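Enquirer: Show me how the following folds:
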Amino acid sequence: MDASRIRAVRRGAVAVVLLCAAVLLPGCSNPVSSARKGGPTAQAALPMVANDLQDQYQKVIKDVLPSVVQIQAGQSLGSGVVYDGRGHIVTNAHVVGSAKTFRVTTARSEEPLPASLVYSYPEQDLAVIKLDKVPEGLRPAVFGGSDEVEVGQIVLAMGSPLGLSSSVTQGIVSATGRTVSEPGDDGGTGATIPNMVQTSAAINPGNSGGALVNLDGQVIGIPTLGAADPGMQGGAAPGIGFAIPASMVRTVAGQIIGTGKVTDSGRAALGITVRTVVDAGYRPAGAAVVTVKAGGPAASAGLKAGDVITRLGDTAVGTTTELAEALAEKKPGERVTVTYQRSGTRHTARVTLGEQ
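Expert: Model prediction:
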C-alpha cells in the first residue's frame, strides 16, 4: 500500500456548495456599508481587515509549521505532527503501513532523522512513531479539543502533499460529526471512523497524517481522507476532505505513549466478523456472521455463524460497511436490538455492546 496516497471515501457522490468566506470583524459592519457609497473610512478599513487576517495566517504558519514533519516509510511519503518534546510523532496508520522504521524530515533537520514505530492502531487509522534521537529545538504542536471546532471556522491544512514538504492550504470547517469508512487494501472496507471533521481545505496525497489547524494555532484534526467522486471514475472530489478530530488523536496517542498500545478505544463492537451477502437480484442484503467470539457480546445474545444481520437498532444494515458505521455511532456498554435472519426466519436479540 502506498502510504502517500490519500485514502478515497467509498461512498456516494456528495453535493457541496463552495462558499467564499468574508471575514467581518466586530465594528466593521458600518465601514462595509460605507464602502458601497465610496466612503473614505471604509476604503481604509477594508485593506486593514485584509492585512490583519493575512498577518494572522502568517503567524499561525510560523508557529505551527515547524511542528509538522515529512515521514518516509519505505518508498512512500506522508506527514506527521510532533506530539511532545520526547520525539513522539502522531500520524495515520496507513502512512506507516507495515513499516517499523522511518526517515523523518523536520523543519530544522537538513537530513532525514531515523525513527521507529511505537504502535499502529488501524481501527482508528492512527499511529505513533518516535525519533531515535530528539534534535535540538524540536517543537511540539498544541492540540485543541472537539468543543473548539465549529462549522465555518477558517482552517489551514499543513503537510507534504505530493512530496512538497511544508505546504499549506486554506479552507473552512464544512461539517463535523461525519462517520466515514476507508477502503481496505483488499478492496473491501477498512477503518470506519466516527466524528470526523469535514473541511474544504485542499487535502492531497501526502497530506495524510499532517495538521488541520485553526487560527489560534491549535491542531484540531489530522487530515486523513479525501472524498472520491464516482462521476470522475474515482477521482478526487475537490473541496471535500476529512480529518480525525484532535480529541480522538489525544486519546489514542496518549494511550500508545503511556502503555505502548490502545487500552481503551471507546469503540463499540459485537465480537463478530462479517461479510456482505446479496439477494437473488445481487443487491446487498445484510452482514452475514462468519465467526463469533466466544463469550463476546453477540455470543452472549445467542447469535451464531451463518446469521445475517439486517438491522442494528433503528439503522438498516445491507453491507459490512453499513454495520461498521452503525456501530461507530454507539458506545461500549450500550444495549441495542440486533435484527437478523436465520434459516429464512427473522429474529431479534438484545445485545450489550463490547469494546473493539
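
Enquirer: all contacts plus neighbour counts: C-alpha atoms, from now on.
Expert: Will do.

Enquirer: all helices for the stretch 201-350 of the chain, in order.
Expert: Assigned by DSSP state H, counting those that start in this stretch, the stretch 201-350 of the chain shows helices spanning 246-259, 297-300, 320-328.

Enquirer: Report the separation between Gln321 and Pro183.
Expert: Not quite, residue 321 is Thr, not Gln. Shown here: Thr321 relative to Pro183, a distance of 10 Å by CA to CA, to the nearest Å.

Enquirer: one more to line up against the first:
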Amino acid sequence: MDAFHSRHRSRRLLLPLTTGLCAIALVSGCSGEVSGSPEPGVTTTASSRQGPVSQPSGDGDELQAQYEAVIKNVLPSVVQIQASNSLGSGVVYDSKGHIVTNAHVVGTDRRFRVTVATGEKPQGASLVAAYPEQDLAVIKLDTVPKGLRAATFGESEKVEVGQIVLAMGSPLGLSSSVTQGIVSAVGRTVSEGSSGGGTGATIANMVQTSAAINPGNSGGALVNLNSEVIGIPTLAATDPDLGGGAAPGIGFAIPASMVKTIADQIIKYGRVIDSGRAALNITGRTVVNQNYQPAGVALVEVRRGGAAEKAGLRAGDVITRINDTPITTITSLSEALASDKPGQKVTVTYQRNGREATARVTLGEI
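Expert: All right, here's what the predicted structure looks like:
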C-alpha cells in the first residue's frame, strides 16, 4: 500500500479535520453565518458608531434574492450525518438515496443516522464504500423519504477565483447552516492530518474559499450562485502562530469533478477501480541527516510489479528528488506526485549505499 502523506507548501499552515463532536461557544456578530434556526439567546446588534444604516440598493436586493433562491434550491439536498464518534454533513447524490460525504466523517462505521431536510425523524443509512485516499465516501439511506431532492453538481473547469459561493452543512451540530464567501484560489494541493480520525490524505486541485468551514461542515456543499455544488468542504486551516486556532477565511473543498468521478464508481462497482492518482507503488518513511533534519524518503517496501520496481528501485534506497523538486519527507513526496497522472514519466533521484543515482519512472496508480 502506498504511503500517502503530504503538507501544504506554506510552513505555517496546518490542516486539521473539520469533523467531530465538540463544545462550542457562540459569539454574536460573527460574519457570514446564517443558521436555519437561530440559537436562543444569541443576538446581533449594530454598534452606534456605525451611524445610520443605509437602505439597500436595487442591486443589493437582487443579490439577496439570488442568495435566497440558491439556499431554497440546494439546502434541502444537504443532510446531517451522525456516526458513532463524529457529526458531519452530506449531499444527496441521486434519487435512490445515495449520499456523498467525506471518508473522515464516516470513519470506520458502517451504519449511520441521517437527518434529511424533509422534516422526518432521522433515517438509517449504510456505508456503500469509503475512499480515504481522496477523503470521499458514499452512504445509502435504508428508505428514501418522499420529496428527497438530489443536488446538481457543477463543472470544476468553470470555477474561477472571485466567484461568490455558499457553504452549506451542519457546523458544530447546527443543522441547515449557511456561510458565504468567495473562491479564493483553485488548484491547491493540501493535506489533512492522520490523527483524530483523519485519513492523512493529500488532495490535489482543491478549491480554496473564504466561506467559513467549521467542524461539522465536512461533507457538505460548496455552492455557486447557479445552485450548483462545486465542491465538498473538507478542511479548514489552522495556524501554529495562533496557538493552533483557526486561520480565518481559509477553507478547502474537494472539486465537483473528483467527487463525481469517485462517487459514480462507488455506486456502480462498490469500490474505486480507477483513481486517476499517480503513485510510485512504494511504502516509505522519512529519514533524517546527522543534524536530525529531514533528508529524504527511505523505501521500506517496493510493490512487486509496481512503478518503482520496474524502474529498478529497491528497498533501502532513499529518494531525494522528483524531477527538480527536493524530497525531504514522505509528505513532500506525496505532494510532488499529487497532481501527476498514472503513466506519466518522472525522474527520481535517489541514494543507494552512499552513492547518488537517477531512474526514469513511469508512474503507476494508487
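
Enquirer: quick revisit: if I look at Thr321 and Pro183 of the first structure, which residues touch both of them?
Expert: Thr189 (CA atoms under 8 Å, 6 or more residues apart in numbering).

Enquirer: Among the two, which residue is more densely surrounded?
Expert: The neighbour comparison of Thr321 of the first structure against Pro183 (other CA atoms under 10 Å) goes to Thr321, with 25 against 18.

Enquirer: per the alignment, that one corresponds to what in the second structure?
Expert: Under the alignment (TM-score structural alignment), Thr321 of the first structure maps onto Thr331 of the second structure.

Enquirer: Go ahead and confirm that match touches Arg9.
Expert: No. Contact criterion CA atoms under 8 Å: Thr331 of the second structure and Arg9 do not qualify, at 10.3 Å.

Enquirer: Which stretch among the helices of the stretch 201-350 of the first structure is buried most, on average?
Expert: For the helices of the stretch 201-350 of the first structure, the largest average neighbour count (mean count of other CA atoms under 10 Å) is found in helix 320-328, namely a mean of 22.

Enquirer: outside of that one, which residues touch it?
Expert: With contact meaning CA under 8 Å, 6+ apart, helix 320-328 of the first structure is reached by 179-181, 189, 192-194, 267-269, 274-276, 286-287, 312, 315-317.

Enquirer: now swap in stretch 292-304 of the first structure and tell me
Expert: 269-273, 289, 291, 305, 349-354.

Enquirer: Could you tell me where that stretch falls in the second structure?
Expert: By TM-score structural alignment, stretch 292-304 of the first structure lines up with residues 302-314 in the second structure.

Enquirer: who's in contact with the equivalent of Thr199 of the first structure over in the second structure?
Expert: Matched to the second structure by TM-score structural alignment, Thr199 of the first structure sits across from Thr209. Listed by CA under 8 Å, 6+ apart, the contact partners of Thr209 of the second structure are 165, 181-185, 249-253.

Enquirer: one step back: distance of the match of Thr321 of the first structure from Lys146 of the second structure?
Expert: From Thr331 of the second structure to Lys146 of the second structure the distance is 46 Å (CA to CA).

Enquirer: so how many other residues sit close to Gly147 of the second structure?
Expert: 10.

Enquirer: Over to Val308 of the first structure?
Expert: A count of neighbours around Val308 of the first structure, defined by other CA under 10 Å, yields 28.

Enquirer: any idea which strand is longest in the first structure?
Expert: strand 167-183 (DSSP state E).
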